[in-house]
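In: Predicted structure and sequence below. I'll ask about it afterward.
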Amino acid sequence: MPVRMTLPSTFGARLEASARPLIGMWVCSGSPLVAEIAAGSGLDWVLIDAEHSANGLESIQAQLQAVAAYPVAPVVRVPFGDTVVIKRYLDIGVQNLLVPMVDSAEQAEGLVRAVRYPPEGVRGVGSSLARASRWNRVEHYLADAPSTISLIVQVESAAAVADVDRIAAVDGIDALFVGPADLAASMGHLGQPGHPDVVEAVLSAIRAGRAAGVPVGVNAFVAADAERYLEAGASFVAVGADVALLARASEALADRFIGDAAGGDASDRPSY
């Protein structure tokens, strides 16, 4: 007899059940080993990125397998919100899907259809071939699939903030995630995610989500920013990234043990 499987709780279910905001970090290296190290850190969630990182389906699947032994929630960001791309990510077992650059409620509605089987959606049916159903070892997977998936949409443009009330009201959206870096760029403040206008836009998105009863998360690598958004009611925050932690820590080693002997100027290095 085959082993009968149950799937982990979704990120949306964990947010709903948690008495405090959930704190996480990015995993951008593409390494299952690094993903496993992050998964055992004690953080609540890890965000495996395929938009700005050299991650493909095979490496993401390996990372999902590496973190499965830990209580952490893996969230995966697709490169863009294409129906075929989303189908393939879901089929390798991504349960918590983050879609970047969602600018309108209509776009969000299309994404809801992309993660659902007909007649409610357009997701192609291949569960017997897919890790999503553990190759049909999850009983009733097709009927229960909507409850096994959390859809998170990324609000990261001035247009998205302008439409955030309607985006938050879309049935099937489990959470919003605000990206201050791209938001700053779209508002004419490239490289200034801490600009007062950008901060206010982020806060307005948090308020909109809270009013709609939808959790809102924020990317905030600067501790003061993370604390500000948590105080404002953010339900989840990403406070670091594997590659950034390694870059800054290795620079600190060089500064301490080599210093100016190498001819570098530590003041020129970014703080994030």
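Out: Received, thanks. Numbering: from 1, shown residues only.

In: Please make it C-alpha for all contacts and neighbour counts, starting now.
Out: OK.

In: can you give me the strands in the stretch 1-150 of the chain?
Out: For the stretch 1-150 of the chain, the strands defined by DSSP state E, counting those that start in this stretch occupy 22-27, 45-49, 73-77, 96-99, 150-155.

In: Which one, of the ones you listed, ends up nearest to V214?
Out: Comparison of the strands of the stretch 1-150 of the chain against V214 by CA to CA identifies strand 150-155 as nearest, at 10.2 Å.

In: and the closest one with strand 73-77, angle?
Out: Per axes from the mean of the first three to the mean of the last three CA atoms, to 10 degrees, the angle that strand 150-155 makes with strand 73-77 is 50 degrees.

In: Tell me which other helices or strands strand 150-155 touches.
Out: strand 96-99, strand 175-178 (3 or more CA pairs under 8 Å, 6 or more residues apart in numbering; DSSP states H and E).

In: quick one: contacts of the last one?
Out: Contact with strand 175-178 is made by 12, 150-156, 168, 202, 205, 209, 214-219, as judged by CA atoms under 8 Å, 6 or more residues apart in numbering.

In: How about the first one?
Out: Contacts of strand 96-99 from elsewhere in the structure, counted by CA under 8 Å, 6+ apart, are 10-11, 74-81, 149-154.

In: buried set for it?
Out: N96, L97, L98, V99 (16 or more other CA atoms under 10 Å).

In: likewise stretch 175-190?
Out: 175-185, 187, 189.

In: What of stretch 7-20?
Out: For stretch 7-20, by 16+ other CA under 10 Å, it's S9, T10, F11, G12, L15.

In: hold the first one in mind and look at this next one:
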Amino acid sequence: MTDLPRNHFKAALAAMQVQRGLWCQITDPLVAEMAAGAGFDWMLFDTEHAPLEVPSVLPLLQAVAPFPVSAIVRPRVLDVALMKKILDHGAQTILVPMIQNAEEAALAVAATRYPPRGIRGVAGATRAAGFGRIAGYHQRAHEETCLLVQVETASALAQIEAIAAVEGVDGIFIGPADLAASLGHPGNPAHPAVKEAILDGIRRIRAAGKPPGILTMDPVLYDAALGAGAIFVSKAIDLLVLRNGLKP
């Protein structure tokens, strides 16, 4: 039999150890494999905004599996069926967008846990279960499953403490782009009011005992977010790294 894989990213977050990552929108497994050896702590495969669907995530997970990097998958929406398939494909960490309140956070938690702890659908011979070779997988999977939720509207920021209090939420990510739009500054996450809201949110997440996360290409905000207590952070999107490197 096979042991349940340890989720090193979840353990690092629980210990409040900073984890630096790469946001991935390129759909090619060869690119994912190359990037997996670059030294990042985590890589996030984005099915919300990138041209990725759940089936196309599987070869990306397979490509990075041999490397010491943790794979995160973002579903396009809080959807129990989508999250079930992502977990069955072998993702141990999920980042759920647009969580507005504690009730939605609780549903996201339930989607990542088998009954009686939650409502995740049960299948046997999945990649996540080692194709049936991991003893006790259905009883223990939640131990190594990491759930991250996104707060990215003004109303969601007001609910940070309630969301953080939901058992099973392992981290809270602030989405600067959608937050900027919610605050009346679409396309301008660098606006001072947006930056202040982000940093205040990070401080409140830490005060609530949860690790905060952020993606920003603004080096000043990136450093300020770390200073405010951010734990899982990214300042790089693979597609933009490629774009910026293409110089005629």
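Out: Arrived safely, thanks for sending. None of these values were measured; they are calculated from a predicted model.

In: quick revisit: looking at the helices and strands packed on strand 150-155 of the first structure, which is nearest to E51 of the first structure?
Out: Using CA to CA, these put strand 96-99 closest to E51 of the first structure, at 9.2 Å.

In: so where is the closest one in the second structure?
Out: Matched against the second structure by TM-score structural alignment, strand 96-99 of the first structure falls on residues 93-96.

In: Test my guess that R137 of the first structure contacts R4.
Out: Yes. Under the criterion of CA atoms under 8 Å, R137 of the first structure makes contact with R4 at 5.1 Å.

In: out of those two, which sits in the more crowded spot?
Out: R137 (17 against 10; other CA atoms under 10 Å).

In: The alignment partner in the second structure of that one: what's it in contact with?
Out: With TM-score structural alignment as the criterion, the equivalent of R137 of the first structure in the second structure is R133. By CA under 8 Å, 6+ apart, the residues touching R133 of the second structure are M1, T2.

In: Please tell me how far R133 of the second structure sits from A35 of the second structure.
Out: 29 Å (CA to CA, to the nearest Å).

In: go on, L78 of the second structure?
Out: L78 of the second structure is 28 Å from A35 of the second structure, by CA to CA.

In: how about the longest helix seen in the second structure: buried residues?
Out: As assigned by DSSP state H, the longest helix anywhere in the second structure is helix 192-207. Buried residues in helix 192-207 of the second structure, counted by 16+ other CA under 10 Å: V194, K195, A197, I198, L199, G201, I202, R203, R204, I205, R206.

In: Need the counterpart of the fifth one in the first structure.
Out: Per TM-score structural alignment, the equivalent position to L199 of the second structure in the first structure is L203.

In: how about the helices in the second structure?
Out: 8-14, 29-36, 54-64, 80-88, 102-111, 137-140, 154-157, 160-164, 176-182, 192-207, 219-228, 238-245.

In: and the fourth one, how far from the first structure on average?
Out: It refers to helix 80-88 of the second structure. Comparison of helix 80-88 of the second structure with the first structure after fitting gives an average deviation of 0.8 Å (mean CA distance after the TM-score superposition for the first structure).

In: Buried residues, that helix. List them.
Out: Quick answer for helix 80-88 of the second structure (16+ other CA under 10 Å): V80, L82, M83, K84, K85, I86, L87, D88.

In: Just tell me what the third one corresponds to in the first structure.
Out: Per TM-score structural alignment, the equivalent position to M83 of the second structure in the first structure is I86.

In: for that match, what are its contacts?
Out: Residues near I86 of the first structure by CA under 8 Å, 6+ apart: V78, A114, V115.

In: Any figure for the gap between it and S147 of the first structure?
Out: Distance, I86 of the first structure to S147 of the first structure, by CA to CA: 17 Å.

In: try P74 of the first structure
Out: 16 Å.
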